[in-house]
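Participant: I'll drop the sequence and a predicted model, then ask my questions.
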Amino acid sequence: MDAHGIVEEVIAGLGGGEGVWISTFTAAELHRRADEIDPALPLAGLPFAVKDNIDVAGLPTTAACPDFAYRPERHAPVVQRLVDAGAIVVGKTNLDQFATGLTGTRSPYGSPESVFGGGLISGGSSSGSAVAVASGVVPFALGTDTAGSGRVPAALNGIAGVKPTRGLLSTLGVVPACRSLDCVSIFAGDVATAERVLRVARGFHADDPWSRRGHRPLIAEPRVGVPEELDFFGDAGQEKAFARFAGDARVDIGPLLEAGDLLYRGPWVAERLADLGDFLEKNPESVLPVTRRVLETGHGYSAVQTFRAQHRLRELKAAADRMWERVDVLALPTIGTTFTQAEIAEDPIGHNLTLGRYTQFANLLDMAAVTVPNGFTEDGRPASITLFGPAFSDETLLLLARSLPVDDRITIAVAGLHLSGEPRNGELIDRGGTLLGPARTAPRYRLYHLPSGAPGLVRVADGGASLDVELWQLPAGEVGGFLAGIRAPLGLGRVELDDGTEVTGFLCEGYAAAGAPDITASGGWRNYRMRGAN
C-alpha cells in the first residue's frame, strides 16, 4: 500500500476510542506529507503518534493542561529524526496531566480505556500513545517514561514498550517531569518495529545537556535473573502468568524497590516543581486536583533530605551494579496487578504506587528496559514482562525480547454478527482467530435487535437469561486492529459464562437498547435469525 493509502486508513481510525487524541493534522496536511516522502527512506510512509508533552511544529503542546498550552516553532529533535526518515506525524495523544501518573485517568481530555475493554485502565502517563498503537491506528508512537510511563501502558494494552537508556534519545522539546530522569519511549505492536524506530530516533544531540553517548557489547545469550520473591497484590492470575517465565538465577530486588520508593515518597517529587512550580503557583485551578496533590508534596522536602536521599540512592545503585555481576538481564512482571477505572477512582494515589512497584526504580538506577506481552490471565486480563539491563544494554534487551516464547492468544465471546457463518465472522478468521466452540452466558443478560441490524448483548441486574455465544481465540497482537472496526454502542467487556468463568466478550451499552426489540426469548442471535427475523 502506498503512503496515501496508509494515510486514508489512519484517518478512518481516528474516530475510534474516547480520549486517545488531543489534536491531529488535517487530512489534507497528512496527504501533503505523503506526497513529499522519498520511498527509499528507512521509515517511508510510516504514520506515528506523539505524546502531547513532546513538541510537534504545527500543533499545540498541552501536556494535558489547556491553560499551559503553547505552539512550538519546531519539532523536538527526536520527532525531527523520525520525520527526516520518512515517518508521518499524525497528531498528539492524551496523557496523565504533566506526565504525572501511571493510570491514564488524569486528563481533562478524557480517560482512554484499554483496548481489552471491561473498564480496564489504559495505563499512563502515555495512555493515548499506547492505545493509538494497540488499536491499530498507527504502527508506533512516542511516549515518555520517568516512573514507568513507557511500560505500564504497553502492559495494559498488549504491545511492546521500549524505555531506552537515559539520554539515548534527546529530551529537548519535551515538557519536563523530572528532568534528570526523563526518557522518550517507544510503543509498537511488536519488538521488531520498536527496534527499527529506535535505530532512527537515537543519537547524541550537542545542545541537549542530558544527551549521552555510550556502548555496551551485545550479549547473544544473556544470563537472566528473576526475583527471589514478588508481591502480586492478591492477583493469582498475574502470578501464574509470570511463573511461565523461567530465569537462570534468583536475585534479591529489595534494593531496587527501595530505590523506586524514593521517586514518589522522596525528594525527587520536588524536581517536578523545578519546572512546573511557577505555573502551579500562578494557575492552581488549571491543574487537576490529583495532579496538584502529587506536585505539592514536593514542597515538603528540604535540601538536607534531598542530599540524604541522593547518598542512599548511591548505595542502592552500588547494590544494583553488583547484581549485574551475576546476571545480564533482570525479568520482572511489568505490573503486579491490573485495575479498572472505577477502582482507580477509589484510591488514585495508592493504586498508582502499586502500578509503579516494578517500574519506577529503572531511571533512578540508570537501567534500560523493554516490555513485551506475556499472554493473558485466565480472566482475560493482559499480562506482561519487562526485561531490565544496565545502561546501554538496549540491544541485548531487544534481542532477548524478540526471542521470548509467550502465550499470546485471548479468548473472546461473540454473540452476533461475528458468529460462525454470520457476515462479520471473516474478520476473526482473517486475523488468525480459531473457534473453540459454543458456550452459554450466565443468566444475567438480555439480547436486543439494534437499529443497526446487529444484536446487542446487555448485562442486567434482574430478569436476565442464559444466551448462546461462541468462544474464539485471537492472537493478542490482532486484538487492537480487530477492535478498530467495532463501533459504539458495542465494545469489549467481561462476559460471565454459565460455568461461572469470565471471558472477554462483546457487550452493548444499555442506552442503545432503549426501544429496540427484545429478542432474549430466542435464546441467541442464530436462533433468532433461523426463525425468519429480518
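Facilitator: That came in fine, so what should we check first? Numbering: from 1, shown residues only.
Participant: use CA for all of it now, contacts and neighbours both
Facilitator: OK.
Participant: State the helix or strand in which the spatially most central residue of the chain lies.
Facilitator: The centre of the chain sits closest to P153, judged by CA atoms, centre = their mean, with a distance of 2.3 Å. Assigned by DSSP states H and E, P153 falls within helix 152-157.
Participant: Off-centre distance for the very next helix or strand once past that helix?
Facilitator: Following helix 152-157 in sequence order, the next helix or strand is strand 160-163 (DSSP H and E). Strand 160-163 sits 9 Å away from the centroid of its parent chain (CA atoms, centre = their mean, to the nearest Å).
Participant: Show me what the following helix or strand past strand 160-163 is in contact with.
Facilitator: Sequence order places strand 183-188 as the next helix or strand after strand 160-163, per DSSP H and E. For strand 183-188, the external contacting residues (CA atoms under 8 Å, 6 or more residues apart in numbering) are 129-130, 133-134, 139-146, 150, 154, 159-167, 169-171, 194, 197-198.
Participant: follow-up on the earlier one: give me the nearest residue to the residue nearest to the centre of the chain, chain neighbours excluded.
Facilitator: G123 (4.2 Å; CA to CA, 6 or more residues apart in numbering).
Participant: Against that first model, consider the following:
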Amino acid sequence: MSERSPVAAVRAAYAALRAYNDPALFLSVHDEEASVHRAGEIEAAGPAGKPLYGLLFAVKDNIDAAGLPTTAACPAFSYQPKASSFVVARLEAAGAIVLGKTNLDQFATGLVGVRSPYGVPRNALNAKLIPGGSSSGSAVAVGAGIVDFSLGTDTAGSGRIPAGMNGIVGLKPTLGLLSGTGMVPACRTLDTISIFARSVEFAAKVAAVAAGYDEADAYSRPLAPFELKAKPAKLRVGVPPAGQRKFFGDAHAEAAYAADLERLKSHGADLVELDFEPLHAVARLLYEGPWVAERYAATKPLIEEHPEAFFPTTLKIIGGAKGLTAVAAFEAMYKLADLKRKTAPIFESVDCLAVPTLPRLYTLADLEAEPILYNSNLGTYTNFVNLLDLAAISVPVGMRGDGHPSSLTLIGKAQSDGALAGIATAIAA
C-alpha cells in the first residue's frame, strides 16, 4: 500500500499505465482528471473510516463499475451499467478508486488469457508467456505495479492461474462470501469475485472490506466476516503422492513444487500424501459434464442470434453445450454428490491441501499450437475447487530454476479463508 496522498497515487497509476504501454491490458479507463478530482475529494475528507484510503484498483470487465461499460470482452455484449457492483461499491466506499476495466478471456471462458478480440495482455514477468486467465488483465495490472489491487472472477481457477503466471497473490473466497450482484455470470452456481494483490496481508484487507451478505444475490450467504488468522504451530497438509503429480514435462515446475513443500515443512507442516484421483474426477465434470451449459444459459440470446460475435474458441466451447440434456445434467449432479461424499474425508483429515498453482508455464506460442488441451492442463489443480465449495489462495513461495516465481495454492473447506490466508502469509516469498 502506498503512503502517498490519493491524488499523488492516482497520478502515479496513470503514469505507470502509460509506461507499461499495452493497449490490450485495459478495455476502458476513467478520465485521468476525473480520477484526480475524485482522489481530491477523498483526500479532503481524510482517511477516517476509509480502510482502503486512496488506493487504486482495477476491475475485470465482467464486473460492473459505474461510469464504464461492461463488455465481458465481447463488443456486441457491451452495456453501460447504472451502478457499480455490490463489491465495487463497498471498495469505493472504503476509499479505493477504480482506475479502469481490464481485459479477460471472453465471457470468462478460459484459463489462458488469450481468448479476447481485444488482444492478449502482456505478462508482467515475461512477454513470451501467456498472462493466464480468464482474469488476465486484472492480474497483469497488479503484477506490473499499475494498481494496488484488482478484482477478477473465479469459476475454474481464473483467480488463481493468472496470479501464478504473474507472480502475485490470488485469493479465491468461499462461494457466497463476496456478492455476485453486478457480475456477468459464467457458471452462476460456481462463480465468485476474486482478489489479486502483491501480498497476502493486502489481499486479506481487501477481502475483509469486499465480503458481506447481499439480499439481492440469491447465491450470497450470511457467512462470518473475513478475518486473517494466525498460522498454527503445527499443520497437517495434504499433497498428491509423487505418482499423481502432473507437470506435463515442466521439470522446473516439478522441482519448484518439491522445494515449496520443503518450505512448508520448515514452517511446521506435516505433509500427508492423499489420493487425488477423486478430486481429478470432480475436475473432469466441469468441462466434460453439463456445467458448460450454464455458460450457454448466460449468453443465450447473443449466442443464438449473433454467434459471429464470439471469439472462435469461446464459441466452440460454449456452443458445444447446446445439445446437452436435462438428463445429462441430473446424472452429473448425482455423480458430483457421490464425489462430494467421497472427497469429504480428505478435508477432515488435514488442515488444507497444498498444490502447484501451475502445473506448467505455457508460452503464447504453445497456445497458438494447442489452444484447448493446454488450457485444460492448466486447470489440473484448480477445476475441482468451486464444484466442491472450497476456499483457496495462490501465493508466490519460491523461485523456479528458470528464474520465474513458483506458487502454491492452499485449499481448504468453505469458510477456511482466513485460516488459509494466515498460512499463506507465513510461507510467502
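Facilitator: Everything's here; your move. Because the structure is a prediction, the values reported are computed rather than measured.
Participant: Just list the residues touching the residue nearest to P153 of structure 1, thanks.
Facilitator: 102-105, 114, 149, 152-154, 156.
Participant: matching residues in structure 2 for the top helix by length along structure 1?
Facilitator: In structure 1, taking DSSP state H as the definition, the longest helix is helix 303-323. Aligned by TM-score structural alignment, helix 303-323 of structure 1 falls on residues 326-346 of structure 2.
Participant: average offset between the matching stretch and structure 1?
Facilitator: Here stretch 326-346 of structure 2, set against structure 1 after superposition, deviates by a mean of 1.0 Å using mean CA distance after the TM-score superposition for structure 1.
Participant: Now do that stretch: everything it contacts.
Facilitator: By CA under 8 Å, 6+ apart, stretch 326-346 of structure 2 touches 238, 274, 278-279, 281-282, 285, 289-291, 388.
Participant: Out of those, which end up buried?
Facilitator: Buried by 16 or more other CA atoms under 10 Å: 238, 274, 279, 282, 285, 289-291, 388, out of the contacts of stretch 326-346 of structure 2.
Participant: my guess is the residue nearest to the centre of structure 1 contacts L120, does it?
Facilitator: No: counting by CA atoms under 8 Å, P153 of structure 1 does not reach L120; the two are 11.2 Å apart.
Participant: Which parts of the stretch 201-350 of structure 1 are strands?
Facilitator: 224-227, 249-251, 329-333 (DSSP state E, counting those that start in this stretch).
Participant: Out of these, which is the most enclosed?
Facilitator: strand 329-333 (a mean of 25; mean count of other CA atoms under 10 Å).
Participant: mean shift between that one and structure 2?
Facilitator: Average distance, strand 329-333 of structure 1 versus aligned residues of structure 2 after superposition (mean CA distance after the TM-score superposition for structure 1): 0.3 Å.
Participant: Tell me the helices and strands packed up against that strand.
Facilitator: In this structure, strand 329-333 of structure 1 packs against strand 224-227, strand 382-390, with contacts taken as 3 or more CA pairs under 8 Å, 6 or more residues apart in numbering; DSSP states H and E.
Participant: what stretch of structure 2 does the longest one fall on?
Facilitator: On the basis of TM-score structural alignment, strand 382-390 of structure 1 is assigned to residues 405-413 in structure 2.
Participant: which other residues reach the matching stretch?
Facilitator: 160, 164, 167, 253, 256-257, 260, 347, 351-358, 385, 389-400, 420, 424.
Participant: How about stretch 368-384 of structure 2?
Facilitator: 110-112, 155-157, 160-161, 246, 248, 279-280, 282-284, 286, 313, 355-360, 362, 366-367.
Participant: can you rerun that using 6 Å?
Facilitator: With CA atoms under 6 Å, 6 or more residues apart in numbering as the test, stretch 368-384 of structure 2 has contacts from 111, 156-157, 282-283.
Participant: Switch the residues you listed over to CSV; also include distance to V59 of structure 2.
Facilitator: Below are the contacts of stretch 368-384 of structure 2 laid out as CSV (distance: CA to CA, whole Å):
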residue, distance to V59 of structure 2
L111, 17
A156, 19
G157, 17
V282, 30
A283, 27
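Participant: Separate out the buried members of those.
Facilitator: 111, 156-157, 282-283.
Participant: Closest to A19 of structure 2 out of the residues you listed?
Facilitator: Nearest to A19 of structure 2 among these is L111, at 26.6 Å by CA to CA.
Participant: Redo the strands of the stretch 201-350 of structure 1 as a markdown table? Include distance to C178 of structure 1.
Facilitator: Shown next, in a markdown table, are those (distance: least, CA to CA, whole Å):
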| stretch | distance to C178 of structure 1 |
| --- | --- |
| strand 224-227 | 28 |
| strand 249-251 | 29 |
| strand 329-333 | 24 |
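Participant: Nearest approach to V50 of structure 1 belongs to which of those?
Facilitator: Taking the strands of the stretch 201-350 of structure 1 one by one with CA to CA, strand 329-333 is closest: 26.1 Å.
Participant: Do a quick rundown of the helices in the stretch 251-400 of structure 2.
Facilitator: 251-266, 277-288, 292-298, 300-305, 312-319, 326-349, 364-369, 373-378, 383-387 (DSSP state H, counting those that start in this stretch).
Participant: can you list contacts of the third one?
Facilitator: The set of residues that contact helix 292-298 of structure 2 without belonging to it, under CA under 6 Å, 6+ apart, is 186-187, 318, 321.
Participant: Provide the aligned range in structure 1 for that helix.
Facilitator: Mapping helix 292-298 of structure 2 onto structure 1 (TM-score structural alignment) gives residues 269-275.
Participant: Now which residue in structure 1 aligns to F107 of structure 2?
Facilitator: In structure 1, the residue paired with F107 of structure 2 is F98, using TM-score structural alignment.
Participant: Contact partners for the residue lying closest to its match once chain neighbours are set aside?
Facilitator: Closest residue to F98 of structure 1 apart from its sequence neighbours, by CA to CA, 6+ apart: A63 at 5.0 Å. Applying CA under 6 Å, 6+ apart to A63 of structure 1 gives the contacts 52-53, 97-98.
Participant: again, but for S150 of structure 2
Facilitator: So S150 of structure 2 contacts 57-59, 138, 195-196 (CA under 6 Å, 6+ apart).
Participant: give me the element it is part of.
Facilitator: Counting by DSSP H and E, S150 of structure 2 is found in strand 149-154.
Participant: just how off-centre is that strand within its chain?
Facilitator: For strand 149-154 of structure 2, the distance to the chain centre is 6 Å (CA atoms, centre = their mean).
Participant: Read off where that strand ends up in structure 1.
Facilitator: Taking TM-score structural alignment, strand 149-154 of structure 2 hits residues 140-145 over in structure 1.
Participant: That stretch: which residues count as buried?
Facilitator: Buried, per 16+ other CA under 10 Å, within stretch 140-145 of structure 1: 140-145.
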